[in-house]
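Colleague: Just a sequence and a predicted model for now, questions to come.
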Amino acid sequence: MDEQRQQRIKKITQSIIGLPTLPTVITQMIGLIDNPKTSAKDVASLISTDQALTAKILKLANSAFYGFPREIATVNHAVVVLGFETVKSLGLSVSVLERFAGGNSATDFDRQKFWEHSIACGVAARMLAGKLRYRVQGEAFAAGILHDIGKLILSQYFTDEFAQILALVRDEDLYIGKAEEQVLGLTHSDIGHWLAEKWNLPDKLVSAIAYHHTPGRLERGAELPSLIHLADFLCRREKIGDGGGIRLPNLDPAALRTFGIHEEPKAAMRRIFGYGDLLHEEMERADAFTSIARGEGTDPEDNADPDSDPDPGSGPDGNGGGTGSEAESEVVGEVRR
C-alpha cells in the first residue's frame, strides 16, 4: 500500500471516529428490540421519552406509505401494527436522515437527489422483499436508505477528494466506485462499512452497506446485500434521484442466485425492471420520508398524545380507507418481530 493511500485511509478513519454517535434512544431501542423478552409496551415507553422521535414515528405510521385504514394515535399502537423490525428500521432511518438532512457540501453533489435515490432504494428493497419472499421488509427498507451513507461522509468531510471523484464520473464517464478507487484507493462502501460499525448498527445492516455492490463475496448472509444490489439497479434504471452518475456498476449474478433465480442475467433483470411502474407508485406514497430528508421538521404538538387511546374511526393522514401492504397489514393482539 503506497504512503499516500495510507494517509488518506488514516484521515478518513480518524474523521469517522470523530463523528457523533447515534442518539442514545436509538441505540437503546436497537438493544431492546433485539431482546426476545421485550414487549410492545417496553418499546413504546422508550420511544415516548423522545418527543421528536414519537412525533415522527406517528407521522410515518399514519402516512400513505403504510396506508392503514384507521388512525394510529399512540406509539404502542404503532409498535403493535408495524412490528418491532419496522419500528427499529424507522427509528434508524429517521435518525440518519435528520443527521445529514438539509446541508450541502462544497462540491456539486446534489444531496436532495442523493436522498431521493436512497429513499427509492429503501422503497424498492421493501417492494422486492415481498416479491422475492425476503421475510423482514422493514429491515430491507432501512438497508436501502442507508446503503450509500459513505457518499455522504465523502461529500461532507472530504470535499476536495470528492470533487475529484465527481469530475472523473462526469468527464470520463466512470462508475463512481471506480473513480473512488482511483482517487482514494477505497470506496464509499468501505467508508459506510466503517461508519456502520462505529454506530453499532445491526450486523445485517452493516453487511448490506459493506457488500451492496459485491454480495457474491459473502459465503453466507448474502440475502440483504443481494436485495439492495437489485434494488439499486432498479432505481438507477428508473432514474430516480442520483445514485452517483449515469454509469451502472457491474451486476453481480450471485444476487440473483441468492433468491433462486438461475436464468440468464439479462432475462432475470428484465423481470426485476418490470417492477419499475410499481416502484414509481410506491414512491408517490413515500413523501413523509422525503420531507424529513428535505429537512422539514415535524411539530410534536401536531400529533396525538402517545399515551392516548386510538380513535378507531379515523383514516391515516386524511387518506381514509387506505389499505396497508400484505406484509404490513394490521395485526390485533400480536406484535411481529
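Modeller: Here it is on my side, so go on. Residues are numbered from 1 along each chain as shown.

Colleague: Could you use CA atoms for every contact and neighbour count after this?
Modeller: Noted.

Colleague: Distance of residue 70 relative to residue 141?
Modeller: Counting by Cα to Cα, to the nearest Å, the gap from residue 70 to residue 141 is 23 Å.

Colleague: who's more crowded, these two?
Modeller: Each of residue 70 and residue 141 has its neighbours counted (other Cα atoms under 10 Å); residue 141 has more, 26 against 22.

Colleague: second one coming, line it up with the first:
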Amino acid sequence: MSIPSGSVVGRLDDQMCELLLIEPDGAYRAVLKALLGVVGYQPREFASIAEARPAVVPEGAYRGILLAWDPADPSGLDFVKSLRADPALKETPVILIAEEATRAEVLVAASVGVQGILLKPEIELSRLRVTLRRAMPCQTSRTTRTTEGVIRPAAGAVTDEIAHIQAAANGEIPAASEPRPVRVLEEPKPNALRELRPIIQRSTMLERLAEIEQTKAMSPTITQLMSMTRKPDCSLSAVTEVISHDQSVALKILKLANSAVYSRGEPVNSVKDAVLRIGLERIRQAAMNIGVIDQFGTTDVSARFNFMHFWEHSICCGLLAGKLGEMTGTLDRDRAFALGLLHDLGRMVLTESFAEEYETVLDTAHDLDLPLEQVESRMLLLNHAAVVERVLHMWNFPKELIGPMANHHLSASNLREHAGKQLNETAVLALANRLTHAMMIGSSGNDAIYATEALCKLLKLTEDHIAEVLERAEEETRQIKLSLLMVSEQQPWPAVPDHYREKLSGPFRPLYIGDENGLDGFCIASKRLADVSDEPPNIALVRLEAKRQVVRLGTTLSEREEELGIGPLPTILISPGGDIALDHGQMSRRQTVQLPAPITIRRFVRAISFLLEDGQGVDEAPDNPDTKAA
C-alpha cells in the first residue's frame, strides 16, 4: 500500500477539528458524523481505505483517522502498519472502530500501534469525546509540533484505552473489550428490608409508651420552672431563686449561658446574670432541655448505643439548626437548638423501655447495613420520630416543637406534602440532622449518610451558606457538651471520623463529581474521611440523582481525570436506588461499586477499602468506635 511521504497530520485552528472517517456502512457513518459534530470534530467521510488514500496529502488539515476495523480483514491493520513505517506519518493518531473483537485480536491491534479501539455497542457521547480529545487533541496546549512537522499528542495525551490494551498485552490486566465487573463487592440482599417482620405488636408498643409519663417524670426543680415560666407574671427573682436551690441545675444554667448558644460579651458568674442572658422567655426551654438530658443518657444501655456520642450528635444538630434557622429567618436560635437537641430522643426511650426488642433492631440494622429508622419502622411498627412525638405530647411540650421532630426523616418532597405550615421549620431540622450525620459529629446510633441538596434548595441555601454553618461546628459542639453533660475536657471522648478512618485499608483521596458538591452530604462525608495530602486522587465518587446526569457527569469525570493525568480511577457511584450507572464505555474501563442513598458509613467505608485494594476486600475491625480514643 502506497502512502505519500512527507504528509502532515493536523493543523491548529480555532474551528472544528477535522479528521478522516473511514466507515463502509453509510447509515452508521451518518450516526458517527452527528456524534463527532457534537464533540467538536468535522469528519471527512470515506467508504473505504482506497477512497481515503488521496486525502492523505501534504499539509492535510485532519487531526487523525477514525478507521472501521474488521478483525477478519487484514487490510485495516496493514493500513496502520504502512503509516507507522513512514517517518512522516508514524505519529498519525489512529482509532479503530469494531463491531466486536476477541482478546487476541485486540492484542494484535495494540501491537501495531493504534491510539484506541472503540467497540460500536459501547460508543456513547462521553466516551467518544474523551477518546478523541486524548488521541487527537484540538487545543494547542495539548499538542506539540515535531521537527518533521507532524502534530502529535503531548506527553500524557495517549488514550487510556490504548494504555489498557498495552497492559493487557503484557499480561497485567484484562483487555479493554472485556468489561470489568460492576457489583464485585459483597452487598446486602436487595430485598432485605422488605423481608423484615414485626417483633412486637403495635398495641403493646403504645401501652408501654403510655407508662413513660409516670416512670420518666421531670425533677421537681425542672417541673417547677416549667410551671412558673408559663405564667405572664413570672419574675426574674423567682426563677433565680428556684434555680439557685438546685446546685446541679444552677451549674448547668451557668455553663449554658456562657456557651456558644447564648454567649455575648464577658462570661457571667451568677445565676441571676445567667438567667438575664438567656432571658425569661427562653429559660423554660433551657430547663426542659436540661430536664430531658437528666432523665436519659447517663449510662450506656446497649453495646451499639453510646450516650456520649448520642448527645454529641444531638447537640451538634441543635447548633446547626440554630444557625440555619437564623440564616433562613425561619426559627430563633433557642427553639431551633431545642429541636436539634431532642429530635432523636425517641431512640433513648426505645433503648430504655424496649431494651430487648431495640437491641434486636440495632443488631439487624448493623448486620444488614441499613439506616436504623427504616429497620425501626419494619420491626417495631413505629420509628423513633413517632415515639418522640408521643412522649413529648405526654410531657406537654409545645406543639410547635413536636411537629418538626416527628417529621425530621422525611425527604424534601415528602415534607412539602406532610409538614403543612411548619414546612420550613421541619426542613431546617431535617437538614441540620443530615449535615450532622455527614460531619460524623457524634452518633445517634444510626451512622448513615443522607442526601442534602434538595433540602438546601427548599430553604434557598447556597454552598457558601453551608460552608459558614459548618465552619465551627466541632468546636461549638465541644463547648456545649461540656456544659450540658457535665463532662471534663480530660474525659476520653472517641471521635467517630477517626474510628472510621482507621478502618480504611489505605489513604483515601477522593475525586468527587457532582452537580453542587458544597451542598452534598456525601461530598462532606467524603472529605471527613479523606487523607490530607497533596497526592493525586485514588478513588472517584460520582453522585447521580437522575439518569439525565449520566452523560454529563461521566464526561466531567473523564475530563477531570485527564486534567490530573490519572485514571480511569476505581469509582463509587451513589444514586437513590443504587441502580444508576455511567455509560457502558465508562463502566467497562474501571472497577466500579454502586451504592444506594442513604447509605451507612460502615458500608461506605467497606466499599472504599475494597477499591483501595483493587477488589480484594479487607478484614473488618470491631465496629464499636468507643474502643478508640479521640
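Modeller: Received the coordinates, thanks. All values derive from a computational prediction rather than experimental measurement.

Colleague: aligned partner of residue 225 of structure 1 in structure 2?
Modeller: Alignment note (TM-score structural alignment): residue 225 of structure 1 maps to residue 426 of structure 2.

Colleague: Look at that match and say how many residues are nearby.
Modeller: 30.

Colleague: any residues touching stretch 280-298 of structure 2, and which ones?
Modeller: 216-219, 222, 225-226, 229, 236, 249, 252-253, 275, 307-308, 311, 334-335, 338, 341-342, 348-349, 484-485 (Cα atoms under 8 Å, 6 or more residues apart in numbering).

Colleague: how close does residue 335 of structure 2 get to residue 259 of structure 2?
Modeller: From residue 335 of structure 2 to residue 259 of structure 2 the distance is 16 Å (Cα to Cα).

Colleague: swap in residue 487 of structure 2?
Modeller: Distance, residue 487 of structure 2 to residue 259 of structure 2, using Cα to Cα: 14 Å.

Colleague: quick one, which of the two is more surrounded?
Modeller: Per other Cα under 10 Å, whichever of residue 487 of structure 2 and residue 259 has more neighbours is residue 259, with 21 against 13.

Colleague: Then that one would be within a strand, right?
Modeller: No. Counting by DSSP: H, G, I helix; E, B strand; the rest coil, residue 259 of structure 2 falls outside a strand, being coil.

Colleague: Contacts only, for it.
Modeller: Contacts of residue 259 of structure 2 (Cα under 8 Å, 6+ apart): 476, 479, 480, 483.

Colleague: how about a cut-off of 7 Å?
Modeller: Residues in contact with residue 259 of structure 2 (Cα atoms under 7 Å, 6 or more residues apart in numbering) are 479, 480.

Colleague: same thing with residue 258 of structure 1?
Modeller: Residue 258 of structure 1 is in contact with residue 223, counting by Cα under 7 Å, 6+ apart.

Colleague: what about 8 Å?
Modeller: Residue 258 of structure 1 sits next to 222, 223, 226 when contact means Cα under 8 Å, 6+ apart.

Colleague: What about those, which are in helices?
Modeller: Mapping the contacts of residue 258 of structure 1 onto helices (DSSP state H) picks out 223, 226.

Colleague: Scan the contacts of residue 258 of structure 1 and report the most crowded one.
Modeller: Going by other Cα under 10 Å, residue 226 tops the contacts of residue 258 of structure 1 with 28 neighbours.

Colleague: so which strand or helix has the residue nearest to that residue when sequence neighbours are not counted?
Modeller: Closest residue in space to residue 226 of structure 1, ignoring its immediate chain neighbours: residue 255 at 4.4 Å, by Cα to Cα, 6 or more residues apart in numbering. Take DSSP states H and E as the rule and residue 255 of structure 1 turns out to sit in helix 253-258.

Colleague: do the same with residue 291 of structure 1
Modeller: Going by DSSP H and E, residue 291 of structure 1 is part of helix 287-293.

Colleague: Helix or strand for the residue sitting nearest the centre point of structure 2, just tell me which one.
Modeller: With distances taken as Cα atoms, centre = their mean, the residue of structure 2 nearest its centroid is residue 522 (1.9 Å). Assigned by DSSP H and E, residue 522 of structure 2 falls within helix 521-529.

Colleague: That helix maps to which residues in structure 1?
Modeller: Counting by TM-score structural alignment, helix 521-529 of structure 2 has no counterpart in structure 1.

Colleague: just checking, what packs against the helix or strand just after that helix?
Modeller: Following helix 521-529 of structure 2 in sequence order, the next helix or strand is strand 539-543 (DSSP H and E). Applying 3 or more Cα pairs under 8 Å, 6 or more residues apart in numbering; DSSP states H and E, one finds that strand 539-543 of structure 2 makes contact with strand 510-513, helix 550-564, strand 571-575, helix 601-612.
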